[in-house]
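# Quick one: sequence and predicted model below, then my questions.
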Amino acid sequence: MEQNKQLNLLSFSTTNRKVQWIEENNSLQEYLSILDPLKPIAIDIEGDSLHHYPEKLCVISLCQEGFLAVVDCLKGDLSSLWKMLSGCEWICHGMDYDLKMLRRAGCPQPQKIFDTHIAAKLCGFDSVGYADLVSLFFQVKLSKEHQKADWSRRPLPLSLVHYTAKDVLYLEKLKDILSKLLKSLGRSEWMEQSCERIRRKIEKSLSKPPYKDPERIEGFQKLDPFGQSILLEIQRWRQELALSKGIPPFKIIRTEDLIQISSISSQGESVLKIPAVKQLEKSIRYSLLQAIEKGKQNGPHKEPLVSKPFYFMDKESSKRFEELKNKRNKIASSLGLDPGLIASKALLSEMAMDPKTIRQRLIENDKLCPWQAELLGL
């Protein structure tokens, strides 16, 4: 692709905007020189999690006061970009994935984050997707045709550069609109607390493996102890195989199939009748059977890897749970918010089980913000 190619891009007004495709360090320095590190910058990233494993950070889309760029992350030195990004506020939509990928790629923590997804929720909007908000406020319909694209392709097609640039094009305007709405509703502090809580949670998660703990897989708790032990082993088998082949784990075998395999194996039945197992290559199928056998030999699973999200409640706790749930629902209705935004059922269960020390513990563990605790009277 031609270096520094300028691409026409439809904007949210009658003014045309251009986006710069940056592959070389000189081009990156030139772009960074026109940015103000003291002003917020819209940011979005694309990885290749649907195509490769472990996933890579492939491109970063940036926009500040209309200056658009898409940076190739598979080439060159990004240290100067990291330095600039560490000193300013980020505007993003759904910070979880983007921040986690950027931190793992070497980017320091930003000074502050404004997540338009969180802001829209706190404003009480029902549809809070980026495309939904762009359609609502700018009457622009964004295409979703490239959601499953392989962003590690090089040269990157111009259509993909156009596509990803639009993911940041409207973020600055969205921040302005949503900030004013939050201020008028008296929820600006809620916004700051919510973004900070998620940012801290993401930072803590960086020390954990970048794949899902088996106990957090839906269906794990329904398995008997032998089935759980088998799942732990075949999850490890799939992880190692995915790494060796460089493909996402789900392309080897789906998680729901692992649950079925674990359940059937724990009952002493053959897994060869399962369609997903039949479709595996002979050598892979054989290694799966070995992993199942190893899981059986490990004996029943005893100690939990992570704390369970739900609790068995006695009569008094059940009563407190219902009272908290009714209180939460009433507050949510009066504020025009989704009840789950104030507190999930799992959190309500924890509150009901431990009403005396729960506020401090939930806030310290980044499960709850002070504004949520205050609404619930904790």
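Sure, I can see it. Numbering: from 1, shown residues only.

# Going by C-alpha atoms from here, please, whenever you check contacts or count neighbours.
OK.

# All the strands of this structure, in order from the start?
Ranges of strands in the chain, per DSSP state E, are 6-9, 17-22, 41-47, 57-64, 67-72, 89-92, 112-115.

# OK, contacts around the nearest residue in space to residue 42 that is not next to it in sequence?
Spatial nearest neighbour of residue 42, chain neighbours left out: residue 91 (4.4 Å); criterion: Cα to Cα, 6 or more residues apart in numbering. Residue 91 makes contacts with 40-43, 113-116, 171-172, 175, as judged by Cα atoms under 8 Å, 6 or more residues apart in numbering.

# show me the contacts for the closest residue to residue 167 other than its chain neighbours.
Spatial nearest neighbour of residue 167, excluding adjacent residues (Cα to Cα, 6+ apart): residue 44 at 6.6 Å. Contacts of residue 44 were listed using Cα under 8 Å, 6+ apart, and they are 60-62, 92-93, 98, 164, 167-168.

# Below is structure B, check it against A:
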Amino acid sequence: MTNHLHKGDLPDDLDLGPMVAIDCETMGLIPGRDRLCVVQLSAGDGDAHLVQIAKGQSSAPNLERLLTDEDVLKLFHYGRFDIAAMYKTFGALAAPVYCTKIASRMVRTYTDRHGLRNLTQELLGVDISKQQQSSDWGAEELTDPQIAYAASDVLHLHKLRDKLNVMLEREGRTALAQSCFDFLPTRALLDLEGWPDTDIFAHM
């Protein structure tokens, strides 16, 4: 396993294949307020690519092309937040997408624990550390523990998708889950436009 750190964008010649796991680190949890600091990606091969985003940066052409490539499936865990954060920064809306948190909520109805660490523990037998989750991601230089933490958030999403897809198929919810994934980019836009906590489908 190798972690690659890039400044500003992905390398021009990097091909991450037809399915890429993506996660983001920001200065906080409000995408309209807190800036994007790091985007981490993995092709599912054990390697991770971390892109540091500078304060005020609004363009990353190679990353933007990947986000909007209709032939590349983007895997997220709680993609609603990451999609919004990247759209706010770059104006590139990620699609098509898959979210392991949504899949978990739809099929693991026997629990209310749908965090990434919960999923990796139960479905993969892997315990990932969340110790660096609240560290300063806007720092000019990332520490080795930060890099390792960021990488761990994308290294297992391909295998989690495989496990969750089996469960979705078993419970007859594959098509319904896909409809939710298809709506997810729009849900992220609603968050940015001012409807983060409103159920727009509610009667009242």
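Yep, it's here. Only a predicted model underlies this, so the values are computations on that prediction, with no experimental measurement involved.

# Would you mind measuring from the residue nearest to residue 167 of structure 1 to residue 371 of structure 1?
28 Å (Cα to Cα, to the nearest Å).

# And for residue 69 of structure 1?
As judged by Cα to Cα, residue 69 of structure 1 and residue 371 of structure 1 stand 37 Å apart.

# Looking at those two now, which is surrounded by more residues?
Neighbours per residue (other Cα atoms under 10 Å) separate residue 69 of structure 1 from residue 371, with residue 69 holding more: 26 against 16.

# what's the counterpart of the more buried one in structure 2?
Residue 69 of structure 1 maps onto residue 49 of structure 2 when the alignment is built from TM-score structural alignment.

# which ones are touching the nearest residue to its match once chain neighbours are set aside?
Closest residue in space to residue 49 of structure 2, ignoring its immediate chain neighbours: residue 4 at 4.7 Å, by Cα to Cα, 6+ apart. Applying Cα under 8 Å, 6+ apart to residue 4 of structure 2 gives the contacts 47-50.

# now residue 35 of structure 1
Taking Cα under 8 Å, 6+ apart as the test, what residue 35 of structure 1 contacts is residue 64.

# Over to the one 5 residues further on?
The contact partners of residue 40 of structure 1, taken as Cα under 8 Å, 6+ apart, are 64, 88-91.

# Pull the number of nearby residues for residue 141 of structure 1.
12.

# Translate it into the numbering of structure 2.
Taking TM-score structural alignment, residue 141 of structure 1 has residue 127 as its aligned residue in structure 2.

# Return the distance of its match relative to residue 80 of structure 2.
From residue 127 of structure 2 to residue 80 of structure 2 the distance is 24 Å (Cα to Cα).

# Also residue 201 of structure 2?
When distance is defined by Cα to Cα, residue 201 of structure 2 is 18 Å away from residue 80 of structure 2.

# So for the two, which residue has more residues nearby?
residue 80 (21 against 6).

# out of everything not next to it in sequence, what's closest to that one?
Nearest to residue 80 of structure 2 is residue 188, by Cα to Cα, 6+ apart, at 5.1 Å.

# Residue 5 of structure 2 now?
Closest residue to residue 5 of structure 2 apart from its sequence neighbours, by Cα to Cα, 6+ apart: residue 50 at 4.8 Å.

# Could you count how many residues lie near that neighbour?
So residue 50 of structure 2, with other Cα under 10 Å, has 24 neighbours.

# My guess is it contacts residue 2. True?
No - counting by Cα atoms under 8 Å, residue 50 of structure 2 stays clear of residue 2, with 10.9 Å between them.

# hmm, back to that, just give me the match in structure 2 for the residue nearest to residue 42 of structure 1.
Using TM-score structural alignment, residue 91 of structure 1 pairs with residue 75 in structure 2.

# any idea how far the equivalent of residue 168 of structure 1 over in structure 2 is from residue 50 of structure 2?
The pairwise alignment with structure 2 assigns residue 168 of structure 1 to residue 154, based on TM-score structural alignment. Using Cα to Cα, residue 154 of structure 2 is found at 10 Å from residue 50 of structure 2.

# which neighbours do these two share?
Common neighbours of residue 154 of structure 2 and residue 50 (Cα under 8 Å, 6+ apart) are 40-41.

# The residue nearest to residue 49 of structure 2 maps to what in structure 1?
That one, residue 4 of structure 2, aligns with residue 20 by TM-score structural alignment.

# Check residue 174 of structure 2 too.
Aligned counterpart of residue 174 of structure 2 in structure 1: residue 188 (TM-score structural alignment).

# who touches its match in this structure?
Each residue near residue 188 of structure 1 by Cα under 8 Å, 6+ apart is listed here: 179, 182.
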